[in-house]
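[1] build the 3D model from these lines:
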Amino acid sequence: MSLPSDRDAVVVGYRPLVVVMLSPLAFALVFASWTIFAVLGVELREMLGLDELDFALLLSTPMVTGALAALPMAALARRHGGRRVMIACLLLICPFLWAVAHSSDYVHFLLSGAGLGLGAGSLAAGLVYVGELCPRRHAGLALGLYGAGMMGAGLSYLLLPLISQAYGWRSAPMLYLLPVLAVAALLWLFADDPEPPAVSSESDDDGMAARPGWLAPLQHWRPWRLAVVYSFFYGAFVALTLWLPAYLGAQYGLGLRDAALLALPFPLAVGLGQVAGGAWGDVRDFRALRWWVTAFVLVCLFLLCYPPFTMQIEGVERVLTLRYAAPLWGFLALLVAMGLVMGLGQGSLMRMIHRDHGSQLALVGGLALTLGGLFGALLPVMFALGNLWVGIRTAGFMFLYASLVVCMLVMVWDHASGAGRLRP
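    Modelled structure (predicted):
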């Protein structure tokens, strides 16, 4: 595999630094806007009289539209420049933030959430933008710093409960309007779009013959293999970020502010893991590490699956009663450890995508975000149905556990077929 030599050159000037700083900030603001419904869930459910399934659909709506928008926006970024598409997507979500603050019925909230999901175009465009500008030897670190924008969910956890208590929940969505407009303006003033890369008519990075049409490589398994694994970590993170405040409030009897603050370490851990994973990917190949990462997350999910239970054992002289309930500190410690490793996996996998599919980063990266968004949109609904059908709040972790088992089977098949092995 060979990439253009100018990708290895050190880019001088302040504009690449502006991109490295502003792109994660735009990423963070998009994620923060997605978590509005999650943090303000108590107020919305009381005002609208929503049951668990209705609320789950409200959480899923931004992810559905975001997943559908990711690949087309990545294509537009590849053709017209990531900066322009990022600015357009940031401006596009502004009227929907205003609409959330002024909506009064469930349908209006669903439509507003669908509009906020279009901000995922900024995520896909930013991925293409950073991938094109960063030097190849530091691509993992740059992409990891960009992915650390997922910590924007923590911004909502920290600020929205305070704003809601002080000024009412309708003021909370308006809080993001000025920062979104400011970042869009800074991108317009201080960032540039690089020259579009030359497209080879002979072959792509994977050695496959070029085919007419940008989506033609999706006929092969190679663009899918990393995107499928990445989609689990990305989708699980987004869904858990949206679900955690309500879960902590119901499971441990916490108020809105306490539940949001206790959920804060999870997105922070994932963001830090992204940076570490990207930097790791610059110096070592992730193909061996991914087995340890997925195995660790699988163990964490297995432990998180256990609901509180009571077990009676008939002893020799008396009946022994055993009670188990995960303490809050134990749950949070396990969650943070899992989040850190999940972030490590996301950062390293994105570095692999950049290395193996450099000229097709828009396609494969957009595919990963699309699959992850669709998987993440499915999870809140499955969490709600698990509560209704199984009657156990930890059913969501059970579904994640089963999904990761399927993901690992895909990895095993990929490795056995030879596609996942290192090429000479």
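[2] from here on, contacts and neighbour counts on C-alpha atoms
    Noted.
[3] mind listing what's buried in stretch 413-424?
    Residues of stretch 413-424 classed as buried: 414, 420 (neighbour count, 16 or more other CA atoms under 10 Å).
[4] ok, and what's touching it?
    Identification of contacts with stretch 413-424 by CA atoms under 8 Å, 6 or more residues apart in numbering yields 222, 225, 287, 411.
[5] got a list of what residue 129 touches?
    77, 81, 82, 83, 193.
[6] out of those residues, who has the most neighbours?
    residue 82 (31 neighbours; other CA atoms under 10 Å).
[7] correct me if wrong, but residue 422 is in a helix.
    No: using DSSP: H, G, I helix; E, B strand; the rest coil, the assignment for residue 422 is coil, not a helix.
[8] and it, how far is that from residue 223?
    Distance, residue 422 to residue 223, by CA to CA, to the nearest Å: 15 Å.
[9] can you name the two of the contacts of stretch 413-424 that sit furthest apart?
    Across those, no pair lies farther apart than 222 and 287, at 14.2 Å, counting by CA to CA.
[10] counting by contacts, list what whichever helix in the chain runs longest packs against.
    Assignment by DSSP state H gives helix 222-252 as the longest helix of the chain. In terms of contacts (3 or more CA pairs under 8 Å, 6 or more residues apart in numbering; DSSP states H and E), helix 222-252 is packed against helix 36-39, helix 256-263, helix 265-283, helix 328-356, helix 361-385, helix 395-417.
[11] one more, for comparison:
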Amino acid sequence: MSAARRTTASGARRGAGRRLPYWDPEDEAFWEREGRFVARRNLLHSVLSEHVGFSVWSMWSVLVLFMSPDIGFAFTPSEKFLLVVVPTLVGALLRLPYSAAVARFGGRDWTVFASAVLLVPTGLAAIFVQRAHTPLWVFLVIGALAGVGGGNFASSMTNIAAFYPRRHQGWALGLNAGGGNLGVAVVQLLGLLVIATVGDTHPSYVAGAYLPLIVLVSLGAALRMDNLPMPRGERGALREAAGHRHTWWISLLYVGTFGSFIGYGFAFGLVLQSEFGASPLQAASYTFLGPLLGSLARPFGGRLADRFGGARVTFVNFAAMAAGTAVLLVASVSESFPLFVAAFTVLFVLSGLGNGSTYKMIPAQHAREAEHAIASGANAAEAFARARRLSGALIGVAGAVGALGGVGINLAFRTAYAGSGSGNLAFVAFLCYYVACLVLTWVVYLRRRDDGAVAGVEPARMKIAGRV
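    Have a look, this model is predicted:
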């Protein structure tokens, strides 16, 4: 490698556009000398941006708890569920273009934009949520704009995956996503704080608190993040990944894990109000705990997958989610509020663990295919460059499809409560899906012994692939 190409990552920060001229995290000497420090700095600001994005995205799960006749809103439970469905849907649809934007504009530049644009839906929410008798369609439009916060996840994960070597991606991606997912819990804690201190008639305080945070996060990304060198082939990676069968298998699994996390996170407060008649204060007192624990669990799901294999951890996790949903159904039928809250909280934790383990399956799957290509005579550097490119694209696809699972969960709740006043039919549907994911994981990723690497256990040659 030429001396010119060996320009240090730290020195590259002085270059035009803050684009690093060289980046190879699989080169252990480079990684230990400076790569890991640059990666950690970018990871920190990526987490902050994604965290605020998740908060804005899930803000309507909190704001709807305030919408009562006391402040001039007489929306039905069905209309409130619609208000949390819309941002979920828009956020899911934006994840693919957000993921592709990293290759086109650079991780740093796109993070700055994706953070700053959150000022629009947040500012509008702060203004209109306090105006009595505002029609539903206005809130639906603002909620749709809040969906941009959901797109942050895909661009952030795609960017961070490229910063870290495969041996650390499970932990790094889990930490990045977990820190972002915490935004769901934090905005709900903020809602609880507002209700507990000034009452349930000041929802604008929740939105207004995020305006200065968005400015600070945007400035931090602009000043401290870097763009990675991106090969031209990166721009066609999404199209290539779309034709890959494992893209869709893993995406279906991610519907069960992340779809559950974000769907339950958006709906939990409304479910407590619809199922047990909880007041805004009672609902807000419980809704933050599940997302908080689920977010903290995500990095450990990645860590467990690094050690035992993504598919093995995912398989056990879906078995536990199916059991937890059965308990939730029992709690609903018996009208046991403590058991209901406890079972829901456990499901949040399991969804967080499953998020981390499922995402670990992505780089492991493509690394396995690179191994097969090399064994057939392919160039090692090209094979693993393709694996990294497709892994980044699959992260975007899985993130988008998984978020659509959150839409499905909220629509299932909306339908169940509108039809019977109970969420039992929705819980049965979720149970069936978890069982289907359990079977899919076993059949596609665990049944054959030679699928160990696909499960997330990388053989020695994969770990040194960047130096071949």
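[12] what does the TM-score come to for these two?
    The pair, once superposed, lands on a TM-score of 0.86 when counted by TM-score structural alignment, normalised by the length of the first structure; 396 aligned residues with a CA RMSD of 2.6 Å.
[13] circling back: export the helices and strands packed on helix 222-252 of the first structure to CSV and append columns for distance to residue 101 of the first structure.
    Formatted as CSV, these follow (distance: least, CA to CA, whole Å):
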stretch, distance to residue 101 of the first structure
helix 36-39, 10
helix 256-263, 19
helix 265-283, 25
helix 328-356, 31
helix 361-385, 23
helix 395-417, 30
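[14] so for residue 187 of the first structure, which of these sits nearest?
    helix 361-385 (19.8 Å).
[15] mean deviation, that closest one versus the second structure?
    Taken over the aligned residues, the distance from helix 361-385 of the first structure to the second structure averages 1.4 Å (mean CA distance after the TM-score superposition for the first structure).
[16] and for residue 337 of the second structure, the neighbour number?
    A count of nearby residues for residue 337 of the second structure, using other CA under 10 Å, gives 14.
[17] who touches it in this structure?
    276, 331.
[18] so the closest residue to residue 163 of the first structure other than its chain neighbours is in which element?
    Closest residue to residue 163 of the first structure apart from its sequence neighbours, by CA to CA, 6 or more residues apart in numbering: residue 172 at 5.8 Å. In this assignment (DSSP states H and E), residue 172 of the first structure forms part of helix 171-174.
[19] what does residue 331 of the second structure give?
    helix 310-334.
[20] who does that helix touch, helix- and strand-wise?
    Short answer (3+ CA pairs under 8 Å, 6+ apart): helix 310-334 of the second structure packs on helix 289-308, helix 337-375, helix 424-441.
[21] give me the range in the first structure that the first one lines up against.
    Residue correspondence for helix 289-308 of the second structure in the first structure, counting by TM-score structural alignment: residues 265-284.
[22] ok, back up a step: reformat the helices and strands packed on helix 310-334 of the second structure as TSV; add distance to residue 329 of the second structure.
    Below are these laid out as TSV (distance: least, CA to CA, whole Å):
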stretch	distance to residue 329 of the second structure
helix 289-308	17
helix 337-375	8
helix 424-441	6
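[23] nearest to residue 156 of the second structure, out of these?
    Of these, nearest to residue 156 of the second structure by CA to CA is helix 337-375, at 13.6 Å.
[24] thinking again about what came up before, nearest to residue 150 of the first structure among the helices and strands packed on helix 222-252 of the first structure would be which one?
    Going by CA to CA, the one of those nearest residue 150 of the first structure is helix 265-283, 5.9 Å.
[25] give me the mean distance between the closest one and the second structure.
    Taken over the aligned residues, the distance from helix 265-283 of the first structure to the second structure averages 1.4 Å (mean CA distance after the TM-score superposition for the first structure).
[26] report the distance from that helix to the chain centre.
    Taking CA atoms, centre = their mean, to the nearest Å, one finds the center of helix 265-283 of the first structure at 13 Å from the center of the full chain.
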